[in-house]
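**Student:** Provided below are the primary sequence and the corresponding predicted coordinates.
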Amino acid sequence: MERTYVMVKPDGVQRGIIGEVISRIERRGLKVVAMRMNTMSLDSAKKHYAEHAQKPFFNSLISFITSGPSVSMVVEGKNAISVMRAVNGATNPVNAATGSIRGDLALDTGRNIVHASDSPESATREITIHFKESEITGYTRADEACIYEN
């Protein structure tokens, strides 16, 4: 099974839609194996968004992501990275498919509710920024036989 990092950003927390996001993840068949709510530190935010450090929006992104609590998760499942990206929808909510989190619940790229890793390398890097391996819980969901073929 593949793991990915998912975050409900401060705008999603402030709007009270954490449960909606988690529900969509779980209904799709993915499972949450680690979760925490906290206000991201400046250091963690800069590490998390390091690939954007030279972009003009970097400082405002860091300011936003550290402005209030967010919910960090490790999500696991078959093809979890690509499935989670589809569940989230396009980065710009205007281009996000109806039925996706961003397509249904967001209007602006800078307030698009969720983040998910875009590659196995990003997932590994982001998970290690936000979680210790001991904080990730492996388990089998009772419905996995109904979700996956052998």
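**Tutor:** Looks like it came in fine. Residues are numbered from 1 along each chain as shown.

**Student:** rest of the way, CA atoms for contacts and neighbours
**Tutor:** Will do.

**Student:** contacts for stretch 104-119?
**Tutor:** Stretch 104-119 is touched from outside by 4-12, 61, 81-82, 84-85, 88, 91-94, 97-98, 101-102, 123, 126, with contacts defined as C-alpha atoms under 8 Å, 6 or more residues apart in numbering.

**Student:** next, the one to line up against it:
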Amino acid sequence: MSHHDERTFVMVKPDGVQRGLIGDIVSRFEERGLKMVAGKFMQIDEELAHEHYGEHEGKPFFDGLVEFITSGPVFAMVWEGADATQQVRKMMGETDPAESAPGTIRGDYGLDLGQNVIHGSDHEDEGANEREIDLFFDEEELVDYERSDAEWVYEDEDH
């Protein structure tokens, strides 16, 4: 991983999985030039849900979050690329799909705040990526490799 690259945690939520959007979402990130370094189709249990949403514990919407994220399988991923966290957030759109521009994932696939298809680490929260990656993946599940098109995605070739 070069010094320009960063890794970011992304998850297709139960609604996105149920609606068959995993492939479309993965394609968008791939086409953009980001590189998937980990992926896992899984069912989140109560314990993991509580850890994942720990910052919201005690808030009125907490139980709803936990109930929703455990309501069906999710697809958890780690993506790598230049400024990956910020780029993924821009591609996802606003937390509320109704506020999201068409062309963004939520703007194209969502209408409702509670069913917003995708989760990505917050670029304004310094440790969010690492914390979430560690929560969902073991170190050996993250694969280091060169994507053969990197020289066509990045101007300088130290990727």
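**Tutor:** On my side now, so go ahead. The model shown is predicted, which means the values in this text are computed figures rather than measured ones.

**Student:** that older thread, would you list the buried entries among the contacts of stretch 104-119 of the first structure?
**Tutor:** Buried members of these, counted by 16 or more other C-alpha atoms under 10 Å: 4-12, 61, 81-82, 84-85, 88, 91-94, 97, 101-102, 123, 126.

**Student:** which parts of the second structure are helices?
**Tutor:** Here the second structure has its helices, by DSSP state H, at 14-18, 22-32, 46-52, 62-69, 84-92, 105-109, 128-136, 150-153.

**Student:** mind checking which of those is nearest Val78 of the second structure?
**Tutor:** helix 128-136 (7.1 Å; C-alpha to C-alpha).

**Student:** and that closest one, what does it pack onto?
**Tutor:** strand 5-12, helix 46-52 (3 or more C-alpha pairs under 8 Å, 6 or more residues apart in numbering; DSSP states H and E).

**Student:** 7 Å instead?
**Tutor:** Counting contacts by 3 or more C-alpha pairs under 7 Å, 6 or more residues apart in numbering; DSSP states H and E, helix 128-136 of the second structure packs against strand 5-12.

**Student:** would a markdown table of the helices of the second structure with distance to Ala76 of the second structure be doable?
**Tutor:** Converted to a markdown table, these look like this (distance: least, C-alpha to C-alpha, whole Å):
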| stretch | distance to Ala76 of the second structure |
| --- | --- |
| helix 14-18 | 11 |
| helix 22-32 | 10 |
| helix 46-52 | 12 |
| helix 62-69 | 12 |
| helix 84-92 | 14 |
| helix 105-109 | 16 |
| helix 128-136 | 7 |
| helix 150-153 | 23 |
